[in-house]
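Novice: Here is my input; please provide its structure:
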Amino acid sequence: MLKSIKGIFTWKRTLLLSLISILLLNVFSFYGLYTNKFYFFKVDNYIFPILSLAHVIFLYVMWFKIKEAELSDVPMRNLEYGLYFVSLVYLFKVFETLFTLLSYNQYENHLIPGTFLPIGILMLVLYLMLFGLTFLTFSYRREIVGTYAFDDMNQHVDNWNS
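Specialist: Presented below is the predicted three-dimensional model:
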């Protein structure tokens, strides 16, 4: 199944779709589904854009390493480990958006904008897609850039103590 997914989502498409998803979700992080308004003065709305910076940097590093045929390094590893935490935030946002969408019937007597379901479903799909694309990017990193086996690399260094 992973091979068929990789046939559709090449590494270039994966990086591009991840970037597009991040940009759209950064805009939607300021959007209030219940009110159909943007809120730029709520501090909570800035958490996702700030955390997604780590993902954008990882995408750039991944692209650079592939284009220059470089191997993985310690900063890339540390960035990926940070991205594991960010992916948990993505998963949290999936459940938060799903919970918000499922609360639609609880507020039948209130005025809910017509954009509630379409934009909410779009956000849910984008979060799910970003979560999946994140781990697909990790898979491409292992295949194309290489693993994080730094102990083996250090054994082949010619040192002056010999």
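Novice: Could you use CA atoms for every contact and neighbour count after this?
Specialist: Fine.
Novice: Next one: I5 from I20, what distance?
Specialist: Per C-alpha to C-alpha, to the nearest Å, I5 is found 19 Å from I20.
Novice: Let's compare: structure for the following, please.
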Amino acid sequence: MLKSIKGIFTWKRTLLLSLVSIVVLNIFSFYGLYTNKFYFFKVDNYIFPILSLVHLVFLYVMWFKIKERELSDPPMRNLEYGLYIVSLVYLFKIFETLFTLSSYGDYENHLIPGTFLPIGILMFILYTLLFGLTFLTFSYRKQLVGTYVFDDMNQHVDNWNS
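Specialist: Below is the predicted model of the structure:
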């Protein structure tokens, strides 16, 4: 199954789709589903865009390492560990969006904008896609950049004694 997914989502498509998803979700992080308005002065709306910077840096490092045919290194490993934590935030946002969407029937006597379901479903799909693409990116990192084995790191460096 992973091979068929990798056939559809090549490493370039995975990085590009991740980037597009992050940008769109950063815009929607300021959007209120119930009110159909953007809220730029709420501090908690900036949490997702700030955390997504870790993902953006990891995507850049991944692209650079693949293009330059470089090996993995400790800073990349630390970024990936940070991205594991950010992926938990993505998982939280998936459930939060699903909970918000499921509350649609609770407010049937109130005026809910017509954009509630389409944008809510789009956000749910994008968060789920981003969560899956994150782990697919980890798989591509292992395949194309290499694993994080630093015990034999000195074997890859030219030394002056040879």
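Novice: Quantify their similarity with the TM-score.
Specialist: The TM-score (TM-score structural alignment, normalised by the length of the first structure) is 0.96; 160 aligned residues with a C-alpha RMSD of 1.4 Å.
Novice: sorry, back to before: between I5 and I20 of the first structure, who's got more neighbours?
Specialist: Taking other C-alpha atoms under 10 Å, I5 of the first structure and I20 do not tie; I20 has more neighbours (14 against 10).
Novice: which element is the more buried one on?
Specialist: For I20 of the first structure, the host element (DSSP states H and E) is helix 11-28.
Novice: Superposed on the second structure, what's the mean shift for that helix?
Specialist: Taken over the aligned residues, the distance from helix 11-28 of the first structure to the second structure averages 0.1 Å (mean C-alpha distance after the TM-score superposition for the first structure).
Novice: contacting residues around whatever helix or strand comes next after that helix?
Specialist: The element immediately downstream of helix 11-28 of the first structure (helix or strand, assigned by DSSP H and E) is strand 31-32. The contact list for strand 31-32 of the first structure, computed with C-alpha atoms under 8 Å, 6 or more residues apart in numbering, reads 37-39.
Novice: try 10 Å
Specialist: For strand 31-32 of the first structure, the external contacting residues (C-alpha atoms under 10 Å, 6 or more residues apart in numbering) are 25, 37-40, 45, 116, 119-120.
Novice: Quick check: it compared with the second structure, mean distance?
Specialist: Once fitted to the second structure, strand 31-32 of the first structure is off its aligned match by 0.1 Å on average (mean C-alpha distance after the TM-score superposition for the first structure).
Novice: Kindly report the same for stretch 92-100 of the first structure.
Specialist: Stretch 92-100 of the first structure sits 0.1 Å off on average (mean C-alpha distance after the TM-score superposition for the first structure).
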